[in-house]
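[1] No letters, just coordinates:
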C-alpha cells in the first residue's frame, strides 16, 4: 500500500457498474485507494492533474471511448499511466492503446494478480515521472534567470572549452567570461563544473526549453 501523505489513487473508468464494483473490491483489498467513474466525461470533470496514481480504463464506452480519453490525456501532457481492460477488444484496439503508451491491455476476464502487479508498476512509474517533471521545472526556472550572454557562456563551458577560448569565440575579455561563469554557477546553484555539466545534460535529455532573458 502507498504510505505517502497524499497516496496515489487508482482511477477506474468503466460503464459497467458490476465491473466497477468488482474492481473496487479487488484493488482496495490490495491496499490501494480507488475512485470509480461510469464514463470518461465524469472522470474528466473530477480530474486533478496534480493527483498521482494510475488509470484502469475500459476500451469501449458510450460518448467517449477509452482510446479517445487516452489520447486526450496525452494531449494535455497528463502523466497518468493507463491500464486498458476490455471484454471485446480487437487487435487494432490493443495496438492503438500500447502505441499510445498504455502499460498493458488486459482482456476480461483477467487474473486479478496481474492487474494488481500492473497497478503497482504504474504507480511507481507515475511517481518517477512526476519527480522528473518537478526536477525539470526547477532547473528550467534557474536557467530562465540567465541572460543571453550567460547562456552562451554556459553552453561553451559545458563543452569543455577553457575561459580563454570562450572569450575569443564570443569576442569578450577573459575577465568578462569569468564574471559570467561565476553568475551562471550561482544562478544554477552548481557547486562545480561537473555539477554544471550534469544540469546541462539533464536539460538536454529531458528536452526542457528555457528562453534566456
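    The structure has been received and is ready for your questions. Only a predicted model underlies this, so the values are computations on that prediction, with no experimental measurement involved.
[2] all contacts plus neighbour counts: C-alpha atoms, from now on.
    Noted.
[3] Closest to the centroid, which residue in the protein?
    residue 129 (3.7 Å; C-alpha atoms, centre = their mean).
[4] Does that one touch residue 79 like I think?
    Yes - the criterion here is C-alpha atoms under 8 Å, and residue 129 meets it with residue 79 at 6.8 Å.
[5] ok, back up a step: and the residue nearest to the centre of the chain, how far from residue 30?
    23 Å (C-alpha to C-alpha, to the nearest Å).
[6] same check, this time on residue 167
    For residue 167, the distance to residue 30 - C-alpha to C-alpha - is 61 Å.
[7] So which of the two has more stuff around it?
    The residue with more neighbours, out of residue 167 and residue 30, is residue 167; 19 against 12, by other C-alpha atoms under 10 Å.
[8] Tell me where the chain has helices.
    17-29, 40-46, 66-75, 91-99, 112-143, 148-157, 163-170, 174-187, 193-205 (DSSP state H).
[9] quick one: which of the ones you listed is nearest residue 53?
    If you check each of the helices of the chain against residue 53 by C-alpha to C-alpha, helix 112-143 wins as the nearest, at 5.2 Å.
[10] what residues are up against the closest residue to residue 123 other than its chain neighbours?
    Excluding the flanking residues, the one nearest residue 123 by C-alpha to C-alpha, 6 or more residues apart in numbering is residue 53, at 5.2 Å. Applying C-alpha atoms under 8 Å, 6 or more residues apart in numbering to residue 53 gives the contacts 7, 8, 9, 10, 11, 80, 81, 122, 123, 126, 127.
[11] Kindly provide the distance from the residue lying farthest from the centre of the chain to residue 179.
    In the chain, the residue that sits farthest from the middle, by C-alpha atoms, centre = their mean, is residue 173; the gap is 42.3 Å. Per C-alpha to C-alpha, residue 173 is found 10 Å from residue 179.
[12] Then residue 77?
    With the distance defined as C-alpha to C-alpha, residue 77 ends up 39 Å from residue 179.
[13] Same question for residue 40.
    Per C-alpha to C-alpha, residue 40 is found 55 Å from residue 179.
[14] ok so, going back, gap between the residue nearest to the centre of the chain and residue 81?
    According to C-alpha to C-alpha, residue 129 and residue 81 sit 10 Å apart.
[15] second one coming, line it up with the first:
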C-alpha cells in the first residue's frame, strides 16, 4: 500500500525497533516513538496511517493517548499491544475506535494482518473525507439564490413550482437550476440528491 505509514508507540526500544523492522519487511513505512509526546504532530492524515500503541507507557497510558487523539478529532486507526489485558480494558479500547487489541507475545502475521486491515480502512475513510471536502468546495461556489433553487430541485419541485416558491420567473429558475447542476458537476437530479444528502442540505418540499 503506497505511502502508508505505521506509527509505533512503545517505550521499550528493543520491541519498538523490532516492530519497525517487521513493518519495513512488509513494505510499509514505519516511524518509532519512544513516547506519545510528538505523535499527534507526526500524524499528517494525507495518506493511510495507523498506530501501534502500547497500553502501558511510562508517562501516559495508551488508553489516555487514544482519548486525547479522539478528543482532537483524530480518527487514525489504533492497534493496541499489551503484555496483559482485561475485558474492561479491551472494551474501552474498542469503544474508542481501536481496530485490534492484541496481547504480547503476538504472532507476526496476525499483527501484520491487523495493520493491513487498519490501513485499508483508513484509506477508505480518507477517500470519503476528500470526497466530502470536494463537495463542500463545490457547494461554496453556489450563490444564495442557487442554493435556494438546489433545495427546491432536490425536493422534487419542477421549474414552474420553483419559480412560484421563490417568486422568480420560470426561465430564471431554469437558468439557476442549470448553473447548480454545472457547479456541483451533477450528472442527473438523482446525483444532485445524493450530493445534498452527503452535505446535509435539506430539501424544500411543495407546499
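    All right, it came through fine. Only a predicted model underlies this, so the values are computations on that prediction, with no experimental measurement involved.
[16] circling back to that earlier point, what's the match for the residue nearest to residue 123 of structure 1 in structure 2?
    By TM-score structural alignment, residue 53 of structure 1 lines up with residue 49 in structure 2.
[17] these two touch, right, residue 84 of structure 1 and residue 105?
    Yes - using C-alpha under 8 Å, residue 84 of structure 1 makes contact with residue 105 at a distance of 4.6 Å.
[18] Now for the two: what residues contact both?
    residue 97.
[19] Looking only at neighbour counts, state which of those two leads.
    The neighbour count for residue 84 of structure 1 versus residue 105, taken as other C-alpha under 10 Å, is higher for residue 84 (26 against 22).
[20] Tell me who's in contact with the aligned partner of that one in structure 2.
    Mapped onto structure 2 by TM-score structural alignment, residue 84 of structure 1 lines up with residue 80. By C-alpha under 8 Å, 6+ apart, the contact list for residue 80 of structure 2 reads 52, 53, 54, 55, 62, 93, 98, 100, 101, 102.
[21] Tell me the one of the residues you listed nearest residue 193 of structure 2?
    residue 98 (33.5 Å).
[22] what about the alignment partner in structure 1 of the closest one, how many residues close to it?
    Here residue 98 of structure 2 is matched to residue 102 in structure 1, going by TM-score structural alignment. Here the number of neighbours of residue 102 of structure 1 (other C-alpha under 10 Å) works out to 21.
[23] Does residue 102 of structure 1 touch residue 79 like I think?
    No - Residue 102 of structure 1 lies out of contact with residue 79 (C-alpha under 8 Å); the separation is 11.0 Å.
[24] How many residues are close by residue 74 of structure 1?
    14.
[25] hang on, I meant residue 144 of structure 2
    The burial count for residue 144 of structure 2: 10, using other C-alpha under 10 Å.
[26] Distance check, it against residue 163 of structure 2.
    15 Å.
[27] rewinding a little: contacting residues around the residue nearest to the centre of structure 1?
    residue 79.
[28] Residue 188 of structure 2 maps to what in structure 1?
    By TM-score structural alignment, residue 188 of structure 2 lines up with residue 192.
[29] Apart from its neighbours in sequence, what residue is nearest its match?
    Nearest residue to residue 192 of structure 1 in three dimensions, chain neighbours excluded: residue 185, at 7.5 Å (C-alpha to C-alpha, 6+ apart).
[30] wait, doesn't the one you found sit right on residue 197?
    No - between residue 185 of structure 1 and residue 197 there is no contact under C-alpha under 8 Å: 10.8 Å.
[31] what's the overlap in contacts for those two?
    The contact lists of residue 185 of structure 1 and residue 197 share no entry, where a contact means C-alpha under 8 Å, 6+ apart.
[32] Next up, the contacts around the aligned partner of residue 115 of structure 1 in structure 2.
    Correspondence of residue 115 of structure 1 to structure 2, assessed by TM-score structural alignment: residue 111. Residues counted as contacts of residue 111 of structure 2 (C-alpha under 8 Å, 6+ apart) are residue 102.
[33] Quick check: residue 111 of structure 2 vs residue 125 of structure 2, distance?
    21 Å.
[34] what's the counterpart of residue 31 of structure 1 in structure 2?
    Counting by TM-score structural alignment, residue 31 of structure 1 corresponds to residue 27 in structure 2.
[35] Burial check on the nearest residue in space to residue 192 of structure 2 that is not next to it in sequence, number of neighbours?
    Closest residue to residue 192 of structure 2 apart from its sequence neighbours, by C-alpha to C-alpha, 6+ apart: residue 186 at 5.4 Å. Look at residue 186 of structure 2: counted by other C-alpha under 10 Å, it has 16 neighbours.
[36] ditto for residue 22 of structure 1
    Neighbourhood size, residue 22 of structure 1 [other C-alpha under 10 Å]: 10.
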